[in-house]
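Visitor: Next comes the sequence, and after it the predicted model I'd like to discuss.
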Amino acid sequence: MNIAKMIDHSLLRPELTSDDVRRGCEIAARRQVASVCVRPSDVEVATIALTGTGVLVGTVAGFPHGDTRTTIKAAETRALVDAGADEIDMVLHIGRLRDGDTGYVHDDIAAVVAAARGRIVKVILENAYLTDEQKILGCRIAEQAGAHFVKTSTGFAPGGATLADIQLMRAAVSPHVEVKAAGGVRTLDVLLTLHEAGATRFGATATETILDDYAARQHGEQPTTV
């Protein structure tokens, strides 16, 4: 099992400097994770830092609230792809989903998928604000709109990924749509539990802790205590 290639190393905190982002990219390259997920203004920095490493550059659109106009989300996505982004994690319009305005939510996601021009699009539901029925609806709309992943959380809401949500989301979409867990994935045990439930990608800041723990267990050492 290649745990590293399930991790999107998260570099989204607002206080990060450009040097912090470069150091995060160094970690991502050294540990050979799937991608980094950086703020939109850091895409060029990450693209330069990760050239030739095999680590993808991911970023966010409509982040973290999902309430920017669809035209702005689409324009942001086009600019991010032009800057070198390989993957886009977009926040759907949470309020419109809660309204039951399925047409708006669908078209909002579809516009980003089109603007991404074939790049991977992950749709963040922000489950902390949704009922189970709304989570299921959001997942199904995301699939219909062409998304490649559905994702639990931004990491900036009151709650993050839970086992129940991963199970619910996995059941709500077709096998070709993947599930990303984000928010609170800080230990190997949490990652493995959510992977068993169906998550295939994980947003994490504790990347090195998780991977060091996995390496230790592979060598028969005692797991770390977190």
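Guide: Nice, I can see it.

Visitor: all contacts plus neighbour counts: C-alpha atoms, from now on.
Guide: Noted.

Visitor: For this protein, which segments count as helices?
Guide: Shown for the chain, the helices assigned by DSSP state H span residues 18-31, 43-50, 70-83, 94-99, 102-115, 132-144, 163-172, 188-197, 207-218.

Visitor: Outside of the first one itself, list whatever touches it.
Guide: For helix 18-31, the surrounding residues in contact (Cα atoms under 8 Å, 6 or more residues apart in numbering) are 4, 9, 11, 35-36, 38, 42, 45-46, 49-50, 53-55, 208.

Visitor: Quick check: of the residues you listed, which has the highest neighbour count?
Guide: V36 (31 neighbours; other Cα atoms under 10 Å).

Visitor: nearest spatial neighbour of that residue, skipping sequence neighbours?
Guide: Leaving aside its chain neighbours, V36 sits nearest to H9 (4.5 Å; criterion: Cα to Cα, 6 or more residues apart in numbering).

Visitor: Just send the helices of the chain back as JSON lines, with distance to A157 too.
Guide: Below are the helices of the chain laid out as JSON lines (distance: least, Cα to Cα, whole Å):
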{"stretch": "helix 18-31", "distance to A157": "22"}
{"stretch": "helix 43-50", "distance to A157": "23"}
{"stretch": "helix 70-83", "distance to A157": "20"}
{"stretch": "helix 94-99", "distance to A157": "12"}
{"stretch": "helix 102-115", "distance to A157": "20"}
{"stretch": "helix 132-144", "distance to A157": "15"}
{"stretch": "helix 163-172", "distance to A157": "15"}
{"stretch": "helix 188-197", "distance to A157": "19"}
{"stretch": "helix 207-218", "distance to A157": "20"}
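
Visitor: For V60, find the nearest of those.
Guide: helix 70-83 (8.3 Å; Cα to Cα).

Visitor: Next up, the contacts around the residue nearest to H93 when sequence neighbours are not counted.
Guide: Leaving aside its chain neighbours, H93 sits nearest to G66 (4.6 Å; criterion: Cα to Cα, 6+ apart). Contacts of G66 were listed using Cα under 8 Å, 6+ apart, and they are M90, V91, L92, H93, I94.

Visitor: then this one, side by side with the first:
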Amino acid sequence: MNKYDNLASIIDYTLLDPTATKEDIKKFCEETIEHGFKTVFVNPYYISYAHSLLSPHGIKVGAPIGFSLGGATTHVKVEETKEAIENGAEEIDMLINLGALKSGEYDVVKKDIVEVVKVSKGLTTKVIIETALLTDDEKVIATELIKEAGADFVKTATGFNGGGATVEDVKFLRKVAGNNIGVKAAGGVKTYEDAMNIIAAGATRLGASSAVAIINGENSKVNY
């Protein structure tokens, strides 16, 4: 066992590029097996294919729900979640309804999460809040709603809407979350040093497209 094995076990390796081809997904899955990652995230269209390649190796495929803006209706997010699970998804990362949050419609935000958690039927659920787009007060409210809705993690960002995981935001979210839920840091985690700093700040899961570079202790310019 090398010193990166434990790190690989908490990284969600991601390939969410909108132009990713089937061949790209195949190579991505081969890298996942080679390096020992436990969970990957691909766009919904590729969940079934990735699952077919990775399930024999005990590797989970996760689904991004409401990606990457969060503005879909609850009904759409629920149906997307159901189909993803039918296709083999075993973890769910949903994007919070940012417009409703900014409008102060907190019941809508909470119900959105509750309904996705309900149809996930015990699978690990993470809720993306896009920290770069929120005030500190909104980060607190969002995290509290996530806890109340029964999700398992608050997640910093998609990496597609500006900003990403920072040490400061992870510390802040960990303080608000307490020990009740996990904190997933995603967006901008590109190097081994980034990963170590983020974990020290309180993250219990990382999301990165640069996962191979991270565990190899290499620098990378690849975006999440």
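Guide: All right, it came through fine. Since the structure is predicted, the reported quantities are computational estimates derived from the model, not experimental observations.

Visitor: TM-score for these two?
Guide: In this superposition the chains share a TM-score of 0.94, using TM-score structural alignment, normalised by the length of the second structure; 216 aligned residues with a Cα RMSD of 1.1 Å.

Visitor: which one of the helices of the first structure lies closest to K180 of the first structure?
Guide: Using Cα to Cα, the nearest of those to K180 of the first structure is helix 163-172, at 8.3 Å.

Visitor: how far apart are that closest one and its match in the second structure?
Guide: Compared with the second structure after the fit, helix 163-172 of the first structure shows a mean deviation of 0.7 Å (mean Cα distance after the TM-score superposition for the first structure).

Visitor: The second structure: which residue goes with the residue nearest to H93 of the first structure?
Guide: By TM-score structural alignment, G66 of the first structure lines up with G70 in the second structure.

Visitor: Out of the contacts of G66 of the first structure, flag the one nearest to A142 of the first structure.
Guide: For those, the nearest to A142 of the first structure is L92 (8.7 Å; Cα to Cα).

Visitor: From what I see, that closest one and K122 are in contact.
Guide: No - judged on Cα atoms under 8 Å, L92 of the first structure makes no contact with K122 at a distance of 9.9 Å.

Visitor: sorry, back to before: ok, the residue nearest to V36 of the first structure to R117 of the first structure distance?
Guide: Note on H9 of the first structure: its distance to R117 of the first structure, by Cα to Cα, to the nearest Å, is 23 Å.

Visitor: Likewise for T193 of the first structure?
Guide: 33 Å.

Visitor: repeat for S35 of the first structure
Guide: 19 Å.

Visitor: centroid residue for the second structure?
Guide: In the second structure, the C-alpha nearest the mean C-alpha coordinate belongs to D93, at 4.9 Å (Cα atoms, centre = their mean).

Visitor: Show me what it lines up with in the first structure.
Guide: Looks like D93 of the second structure aligns to D89 there (TM-score structural alignment).

Visitor: How about the contacts made by its match?
Guide: G58, T59, V60, A61, V121, K122, V123, I124.

Visitor: can you rerun that using 10 Å?
Guide: By Cα atoms under 10 Å, 6 or more residues apart in numbering, the residues touching D89 of the first structure are 37, 58-63, 77, 112, 120-124, 147, 149-151, 154.

Visitor: same deal with S209 of the second structure?
Guide: S209 of the second structure makes contacts with 11-17, 28, 40-41, 186-190, 220, 222-224, as judged by Cα under 10 Å, 6+ apart.

Visitor: Tell me the counterpart of it in the first structure.
Guide: Per TM-score structural alignment, S209 of the second structure is aligned with T205.

Visitor: Name the nearest residue to H176 of the first structure, sequence neighbours excluded.
Guide: Per Cα to Cα, 6+ apart, closest to H176 of the first structure is H148, 7.7 Å.

Visitor: Trace that neighbour over to the second structure, please.
Guide: So, by TM-score structural alignment, H148 of the first structure is matched to D152.

Visitor: Am I right that its match is in contact with V183?
Guide: Yes - with contact defined as Cα atoms under 10 Å, D152 of the second structure reaches V183; the gap is 8.7 Å.

Visitor: ok, these two, which is more surrounded?
Guide: For D152 of the second structure and V183, the more surrounded residue by other Cα under 10 Å is V183, and the numbers stand at 28 against 21.

Visitor: which position in the first structure aligns with that one?
Guide: The alignment partner of V183 of the second structure in the first structure, by TM-score structural alignment, is V179.

Visitor: what's the answer for N43 of the second structure, then?
Guide: Using TM-score structural alignment, the equivalent of N43 of the second structure in the first structure is R39.

Visitor: Number of residues surrounding its match?
Guide: The number of residues near R39 of the first structure, taken as other Cα under 10 Å, comes to 20.

Visitor: Surely the residue nearest to H176 of the first structure touches I120?
Guide: Yes - judged on Cα under 10 Å, H148 of the first structure makes contact with I120 at a distance of 6.0 Å.
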